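Asks: Provide a 3D model corresponding to the input given below.
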Amino acid sequence: MNDRKWTSQDIPSQTGKRILITGANSGIGFESARVMAGLGAQVILACRNEAKAVSAMAKIRNQFPKAQLHFLPLDLGSLDSVHVMANMFSEQYDSLDVLLNNAGVMWLPQGMTEDGFESQIGINHLGHFALTGLLMPALLNRAGSRVVTVSSIAHRSGNLDFEDLFFERRRYGKQDAYGQSKLANLVFARELERKLNASGAQTMSVAVHPGVTSTNLATPGLQQSGSVLLAKLVKMVTPLVTQSATKGALPSLYAATSNEIEGGEYIGPDRFYGTFGYPTAATSTRRSNNPDIARKLWQVSEKLTGVQYPLSATT
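Replies: Okay, here's the model as predicted:
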């Protein structure tokens, strides 16, 4: 990347592009949807809560009356839901330009998805792993398509314990579980790029992180932990010490649209150790670059989700 500060004003017209964004009803997902729709893209909001998605679409149309917006129901904590949504997509569309794996949960108290996965890695990683694999045929149908996966600076504290991925034996820590899930996002994005390259596909995989951004991501976890007052305090204080969701969405938008991006990159804010600023190449831990860890995560993810990608190495 060059030294010039990149903003959404640098994005060319997205007319004719189709982008699917998970968790697009709020936060950086909503900002990504709003910007892309305003630039002419057809945007599919894949969200768990239909009412919130409809409200988000109304806000976008209020600013951009001609916005092309569609809703698909998606609960990443349910593999059945992931399969149903993928089938609904394939019935309506034959190709996809950008899949933005944006949705996530943070600091949840210990719990399980309906498939028996620890909630944070189940939703943040395994749900997206399954979804990406099921939508891969549509991505492969569009040359130059991209998979953008949102990780976090919290990946730095993450450790993938394949012997106890769901904290069934070790002491559960909600921050530890979140860090593990965000490390999984980054490791997955890089391993996906390796497999796309090996197969000769004209699709790329990129990871991003939003820095420290003002969203409601942590609120549900704090409320579920019984920390209602703390959740309210965090909601009040967060905007004072973080950057806006509009700014936090820039790495995602850069990865989704820039002609300078390359597969396998990790993009985040450029100031104060990646906590805020404009998109640039981000640093990451050795674990996140370890190909042995990546291969193991891929194998485990295939086994747990039952989803195998339609990619084979070229000879």
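Asks: hey, let's count contacts and neighbours off CA atoms from now on
Replies: OK.
Asks: can you give me the strands in this protein?
Replies: Per DSSP state E, the chain carries strands over the ranges 18-22, 42-47, 68-73, 98-101, 145-150, 203-208, 266-271, 276-281.
Asks: With mean neighbour count and distance to residue 164 as added columns, please give those in a markdown table.
Replies: A markdown table is the format used below for the strands of the chain (neighbours: other CA atoms under 10 Å; distance: least, CA to CA, whole Å):
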| stretch | mean neighbour count | distance to residue 164 |
| --- | --- | --- |
| strand 18-22 | 25 | 27 |
| strand 42-47 | 24 | 29 |
| strand 68-73 | 18 | 31 |
| strand 98-101 | 27 | 25 |
| strand 145-150 | 27 | 24 |
| strand 203-208 | 27 | 25 |
| strand 266-271 | 24 | 27 |
| strand 276-281 | 22 | 32 |
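Asks: Next, the structure of the following sequence, for comparison with the previous one:
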Amino acid sequence: MVIIVSLGKEVAKDLVRRGADVIIAGIDKIKAFETRDELAGKEGSLETAYLDLSKMASVRQFAKTMEGRKIDVLLNNAGVADLPQRLTKEGLEFTVATNHLGHFLLTHLLMPGLKEARGKVVTVASICHKRVRDVDDLDLTGDLKFSYEREIGMLEIYAATKAMNILFSSELSRKLSGTGVTSNCVNPGSSKTDIFKNLTTCHWYGPFIRLYVMAYAKTINEGAQTSIYAVVSEEVDGVSGKYFEDCKEMEPSELVQDAGVARKLWETSERLVQLQPHERTI
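Replies: Below you'll find the predicted structure:
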């Protein structure tokens, strides 16, 4: 079994202990190597690979190394938040590229291996998607760059990308119908990660965020459980197009259940990543 996890240290550790062969792909080589060393001698195996999801060239380069491999699970887990808004050298908004477009392209490029294994695609979203109440907040007409005249809050773009994760997962499920490959989305819940570290140090309300995290957020291990459930539970075998919280199927916001919005996002994403004819595997 080959499972590819874009970051997701705790999930990778759990899966290796269950006997899975895992590839943990990301930009943090030190964290990846530390995880590999921790798991030495366990039932499964862990490979590490460099992958910068904000750069479509990096996604394509990584995918080439995976050609010909059967893939049982692709866990689209990587995410960034609360970073200064900026464009990448490829002209993409950085947070959108990392949280959505990189996963969108990676899923296309790895689909041959997923189809061979009749595998699973699990995409990690967030409860923050419910902050997006209007389709205009996704900036589908502005190439997802959020180049408004008004100032854009850091959380607004993050929340938009989490809505995109669910829209992508749902549309992927529809397009994969009959292939044997499933696509589901999970909300891990608030956990004690450092994803909002800038928010807690650079804003007046940072101390209140830190207090909330200390008092109410899940541990990192607890936050990983819904992703693990979506990967390994027999209850999810054959299930597709669903959204899970706390290891249970739940209803996401009404907006992200709109198939028309999902199709528009898909078409926009294809154009922005410059999807080539031979890359149209879905």
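Asks: Give me the TM-score for this pair.
Replies: Once the chains are overlaid, their TM-score stands at 0.90 when taken by TM-score structural alignment, normalised by the length of the second structure; 271 aligned residues with a CA RMSD of 2.0 Å.
Asks: The second structure: which residue goes with residue 227 of the first structure?
Replies: With TM-score structural alignment as the criterion, the equivalent of residue 227 of the first structure in the second structure is residue 202.
Asks: what's the distance between its match and residue 239 of the second structure?
Replies: The gap separating residue 202 of the second structure from residue 239 of the second structure is 42 Å, by CA to CA, to the nearest Å.
Asks: neighbour count winner among those two?
Replies: residue 239 (15 against 11; other CA atoms under 10 Å).
Asks: how near is the closest residue to that one other than its chain neighbours to residue 83 of the second structure?
Replies: Nearest in space to residue 239 of the second structure, with sequence neighbours left out and distances taken as CA to CA, 6 or more residues apart in numbering, is residue 182 at 6.6 Å. Separation of residue 182 of the second structure from residue 83 of the second structure (CA to CA): 32 Å.
Asks: next one: residue 229 of the second structure
Replies: According to CA to CA, residue 229 of the second structure and residue 83 of the second structure sit 30 Å apart.
Asks: ditto for residue 125 of the second structure
Replies: The spacing between residue 125 of the second structure and residue 83 of the second structure, counted by CA to CA, is 18 Å.
Asks: One more: residue 193 of the second structure?
Replies: From residue 193 of the second structure across to residue 83 of the second structure, the span is 15 Å (CA to CA).
Asks: Which position in the second structure pairs with residue 106 of the first structure?
Replies: Per TM-score structural alignment, the equivalent position to residue 106 of the first structure in the second structure is residue 81.
Asks: Pretty sure that match sits against residue 194.
Replies: No - the pair residue 81 of the second structure / residue 194 is not scored as a contact, 9.5 Å apart, by CA atoms under 8 Å.
Asks: Pull the contacting residues for the residue mapped onto residue 13 of the second structure from the first structure.
Replies: Matched by TM-score structural alignment, residue 13 of the second structure corresponds to residue 34 in the first structure. Shown in contact with residue 34 of the first structure (CA atoms under 8 Å, 6 or more residues apart in numbering): residue 60.
Asks: Tell me the spacing between residue 39 of the first structure and residue 21 of the first structure.
Replies: Distance from residue 39 of the first structure to residue 21 of the first structure, counting by CA to CA: 15 Å.
Asks: do residue 38 of the first structure as well
Replies: 15 Å.
Asks: For residue 47 of the first structure, give me its contacts.
Replies: Residue 47 of the first structure neighbours (CA under 8 Å, 6+ apart): 22, 23, 24, 25, 53, 71, 72, 73, 74, 75.
Asks: Tell me which of residue 81 and residue 194 of the second structure has more neighbours.
Replies: Applying other CA under 10 Å to residue 81 of the second structure and residue 194 shows that residue 81 carries more neighbours, namely 22 against 11.
Asks: Residue 111 of the first structure: neighbouring residues, count only.
Replies: Neighbours of residue 111 of the first structure under the rule other CA under 10 Å: 14.
Asks: Do you have the helices of the stretch 151-300 of the first structure handy? List them.
Replies: 174-199, 219-224, 228-241, 245-248, 250-257, 291-305 (DSSP state H, counting those that start in this stretch).
Asks: Between these, which one is closest to residue 114 of the first structure.
Replies: Residue 114 of the first structure lies closest to helix 291-305 among the helices of the stretch 151-300 of the first structure, at 12.2 Å (CA to CA).
Asks: Where does the closest one end up in the second structure?
Replies: Under TM-score structural alignment, helix 291-305 of the first structure corresponds to residues 259-273 of the second structure.
Asks: The matching stretch: which residues count as buried?
Replies: Of all the residues in stretch 259-273 of the second structure, those buried under the rule 16 or more other CA atoms under 10 Å are 261, 262, 263, 265, 266, 268, 269, 270, 272, 273.
Asks: What of stretch 45-58 of the first structure?
Replies: Those buried within stretch 45-58 of the first structure under the rule 16+ other CA under 10 Å are 45, 46, 47, 48, 50, 53, 54, 56, 57.
Asks: Without its sequence neighbours, what residue ends up closest to the first one?
Replies: This points to residue 45 of the first structure. In space, and not counting its chain neighbours, residue 45 of the first structure is closest to residue 71: 4.9 Å by CA to CA, 6+ apart.
Asks: any idea how far the residue mapped onto that neighbour from the second structure is from residue 70 of the second structure?
Replies: Structural alignment places residue 71 of the first structure opposite residue 48 in the second structure (criterion: TM-score structural alignment). To residue 70 of the second structure, residue 48 of the second structure is 17 Å away according to CA to CA.
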